[in-house]
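**Student:** Any chance you could fold what I've pasted below:
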Amino acid sequence: MAAACVRTISKTGRLVYDKATCHPTKIPAFVIPLRNAERTYGTSRLDFGARLSSYALLRGGRVLGCAFIFGGGFGFGLYQTVKLTLQRHLAEKAKVLSFPPLLQDGLTQAPDLGTDLKLKLYQYKTCPFCSKVRVFLDYHGIPYETVEVNPVMRQEIKWSGYRKVPILMVNGTVQLNDSSVIISALMTYLMSKEKMIPQILACYPEMKAKNEHGKEVIEFGNKYWVMVNDHEYPEKDSRKEEIKWRKWVDDWLVHLISPNVYRTPGEALASFDYIVREGKFGRFEGFFAKYVGAAAMWIISKRLRNRHNLQEDVRQDLYKAVNDWMAAVGKKKFMGGDSPNLADLAVFGVLRVMEGLQAFNDMMENTKVKNWYRRMENVVHNHNHSE
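**Tutor:** Okay, the predicted model is just below:
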């Protein structure tokens, strides 16, 4: 996947830099302008291209090989997803969409979330799954600290056996993994006011399986359920609809981001420029991640298009998905009515990572999402008390 690809690209980039012939001080200056970019890199187009080709031959095409082996997009900027086939298999095997058992009563009174609990979010800023969690926390006015993870070395999460982001640490002792589990568990905590986080997490069992490549992957049972009784839920009649669209976000919407933001070489370069600026990269890690990563992900985006059976013009799939969402919202302000529900927050969190890119501008101009999106911006901003 793209995160693994960036790690390989950046690590091998260091090896290239260590060679005298590839040191930036030896390269003639040539500034490549970028649309909407705040950073450019000085290099000779011909010289850099020749050296990149030589490097690819010397390393056996490891950069692009990595891209094709790991395949898919980490969404917009370094996200990892479980494939649809695995999700369907696990859903059939575990029957996670059946109503889950509720937590037992009589637990110790929980502290008020956001005052007694200290939350630390380990993230990639441009990851749509991390964005989903931030939107939830911001909307509910829950203070939290963010730790930007270097996608190459990942030293910030070396203590964790779970090697993906987001990871949310509660009081430095309880670890929550997977964006949908994090959101469901915290929403359960907010609504129940009497259940402790460790007991809540027991309702989201970790399940391990192997994908078609033989690689072990992790999923979580019941992850779209908020563990309270129906009579406690504010939207009794629309609870299943909320779950349906939250799942749709993870199973479909996120898979449209990479093919659209890496659609052309120019869009891929602008996307990686944004990723490098907003992410935590070393100087030379960022240099190789930006240029080699953009080239690799442009090629990978075509494979993603075929994998997910997208149209030749992937914008049309993005437009249709967004308009399908707006049709589900209907004439209401939000799917949740006068206030956003968890599906509103998830859709907004994923779409928000494209802001500033051509795909986002095209989406706003060619779909019915603009008014809903602006309302979401306002309510999330008004509730935002994050640190």
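**Student:** Could you use CA atoms for every contact and neighbour count after this?
**Tutor:** Fine.
**Student:** Give me the secondary structure label for Ile200.
**Tutor:** Following DSSP: H, G, I helix; E, B strand; the rest coil, Ile200 is assigned to helix.
**Student:** so how many other residues sit close to the closest residue in space to Phe360 that isn't next to it in sequence?
**Tutor:** Computed as CA to CA, 6 or more residues apart in numbering, the closest residue to Phe360 that is not its neighbour in sequence is Met354, at 5.3 Å. Using other CA atoms under 10 Å, the number of residues around Met354 comes to 24.
**Student:** ok, Met354 to Tyr274 distance?
**Tutor:** Distance, Met354 to Tyr274, by CA to CA, to the nearest Å: 10 Å.
**Student:** quick one, strands of the stretch 51-200 of the chain?
**Tutor:** For the stretch 51-200 of the chain, the strands defined by DSSP state E, counting those that start in this stretch occupy 119-123, 145-148, 167-170, 174-177.
**Student:** what comes into contact with the third one?
**Tutor:** So the one you mean is strand 167-170. Contacts to strand 167-170, defined as CA atoms under 8 Å, 6 or more residues apart in numbering, come from residues 117-123, 175-179, 182.
**Student:** Would you do the same for the sequence below? I want to compare the two.
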Amino acid sequence: MADIKLYGYSTSPYVRKVGCCLYYKELPFEFVPVNPIENSQIHFTGQTQVPVLEIDGEWRLDSTPLALWLDEMFPERPLFGKTREEREEILLIDQWVSQSLIVSGFKTVYETPMNSRLRAMAWRMANIVSSQTPLSDEVRNAWPKLLQTAPFIKRMVLCSDTTESAKTMRDRVGFELFQHFGGGPHFGGRSEPSLVDFAIFPQIVFAYMVGLEDELAIAQVPDLQDWLRRMSHCLPKNPLLVEDFMIVNSLE
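**Tutor:** As a prediction, this is how the structure comes out:
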């Protein structure tokens, strides 16, 4: 059996994406939480980027290439379909997830004036990180500002359309999400889950499951409610890589 380690922080949508791919393929793995301030756990890479996936001593970076690597190494339960055409379609929607769905969340954090709600959200995120790689009180207290000024978030936001407000982007992304669903039962109108489903699912349910939001709005849409149920059946009860005691709301 392969020795698999996934390095990252559970607050990263890209780390959770790879984690869900591993769960779907039913590959036992060790999740190694990375301290986002020191990054000492991934010094061996010479970089600070997560996720890092290590298989039998070989390591690679970047969530989508990592998923391709997983399909090469472990072809059962494929993430990219069975044909070149299916793979290209999946990669296209996956690109939308990275450039639009995830960035819309980053943009909301980046553009929102500091207020009590943003501070509460940021401190909750700091608690999630600290539960796995302890942070000092000073760092935890500064987390709202650190989150808004994080170079990675700033870079992603500035690479998007800066003339589009966060609210306008969220509305557009919501509309495009339904378009990409394609009638289901999985995204792209596919009969089986693909990389796209494992990129979208943890991003959509994270805030609700860890208590940042009181309701899961997407669950009000019947087709997507059914999709959530199907996805829950092929993933563990806690698919987010956070500590179990950090889960506030279950999808059951």
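**Student:** After superposition, what is the TM-score?
**Tutor:** With the length set by TM-score structural alignment, normalised by the length of structure 2, the two chains reach a TM-score of 0.74; 228 aligned residues with a CA RMSD of 3.5 Å.
**Student:** returning to that earlier point: which of the contacts of strand 167-170 of structure 1 has the most neighbours?
**Tutor:** Most surrounded of those: other CA under 10 Å gives Gln123, at 27 neighbours.
**Student:** What residue in structure 2 is paired with that one?
**Tutor:** For Gln123 of structure 1, the aligned position in structure 2 is occupied by Gly8, per TM-score structural alignment.
**Student:** thinking its match is in contact with Pro33, fair?
**Tutor:** Yes. The criterion here is CA atoms under 8 Å, and Gly8 of structure 2 meets it with Pro33 at 5.3 Å.
**Student:** Tell me the residues that contact both of the two, please.
**Tutor:** With CA under 8 Å, 6+ apart, Gly8 of structure 2 and Pro33 have no common neighbours.
**Student:** give the contact list for the residue most central in space within structure 2.
**Tutor:** In structure 2, the centroid-proximal residue (CA atoms, centre = their mean) is Pro13; its distance is 2.1 Å. For Pro13 of structure 2, the contact set (CA under 8 Å, 6+ apart) comprises Ile102, Ala199, Pro202, Gln203.
**Student:** Going by secondary structure, the last one is in what exactly?
**Tutor:** Secondary structure assigned from DSSP states H and E places Gln203 of structure 2 in helix 195-209.
**Student:** Quick check: what element follows that helix along the chain?
**Tutor:** helix 222-233.
**Student:** List the buried residues for that following helix?
**Tutor:** Asp223, Leu224, Trp227, Leu228, Met231, Ser232 (16 or more other CA atoms under 10 Å).
**Student:** What's the last one aligned with over in structure 1?
**Tutor:** Which is Ser232 of structure 2. By TM-score structural alignment, Ser232 of structure 2 lines up with Glu377.
**Student:** quick one: its match and Phe348 of structure 1, what's the gap?
**Tutor:** From Glu377 of structure 1 to Phe348 of structure 1 the distance is 8 Å (CA to CA).
**Student:** Between the two, which contacts overlap?
**Tutor:** By CA under 8 Å, 6+ apart, no residue touches both Glu377 of structure 1 and Phe348.
**Student:** show me where the stretch 201-350 of structure 1 has helices.
**Tutor:** For the stretch 201-350 of structure 1, applying DSSP state H, counting those that start in this stretch gives helices covering 239-251, 257-261, 265-278, 283-307, 314-329, 342-352.
**Student:** from these, which stretch is densest packed?
**Tutor:** Of the helices of the stretch 201-350 of structure 1, the one with the most neighbours on average (mean count of other CA atoms under 10 Å) is helix 257-261, at a mean of 29.
**Student:** elements contacting that one?
**Tutor:** The helices and strands touching helix 257-261 of structure 1, judged by 3 or more CA pairs under 8 Å, 6 or more residues apart in numbering; DSSP states H and E, are helix 265-278, helix 283-307, helix 314-329, helix 358-366.
**Student:** Would you convert those helices into CSV that also reports distance to Pro340 of structure 1?
**Tutor:** CSV is the format used below for those (distance: least, CA to CA, whole Å):
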stretch, distance to Pro340 of structure 1
helix 265-278, 27
helix 283-307, 31
helix 314-329, 10
helix 358-366, 20
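**Student:** Indicate which one of these is closest to Leu57 of structure 1.
**Tutor:** Nearest to Leu57 of structure 1 among these is helix 283-307 (14.2 Å), distances taken as CA to CA.
**Student:** Stretch 116-128 of structure 2 aligns to what range in structure 1?
**Tutor:** So stretch 116-128 of structure 2 sits over residues 266-278 in structure 1, by TM-score structural alignment.
**Student:** and of the helices and strands packed on helix 257-261 of structure 1, who's closest to Asp237 of structure 1?
**Tutor:** helix 314-329 (14.4 Å).
**Student:** ok, and the contacts of Pro13 of structure 2 in structure 1?
**Tutor:** Among these, those whose aligned partners also touch in structure 1, counting by both residues aligned by TM-score structural alignment, their matches' CA atoms under 8 Å, are Ile102, Pro202, Gln203.
**Student:** can you tell me how far the aligned partner of the second one in structure 1 sits from Phe129 of structure 1?
**Tutor:** Taking TM-score structural alignment, the alignment pairs Pro202 of structure 2 with Gly349 from structure 1. Per CA to CA, Gly349 of structure 1 is found 8 Å from Phe129 of structure 1.
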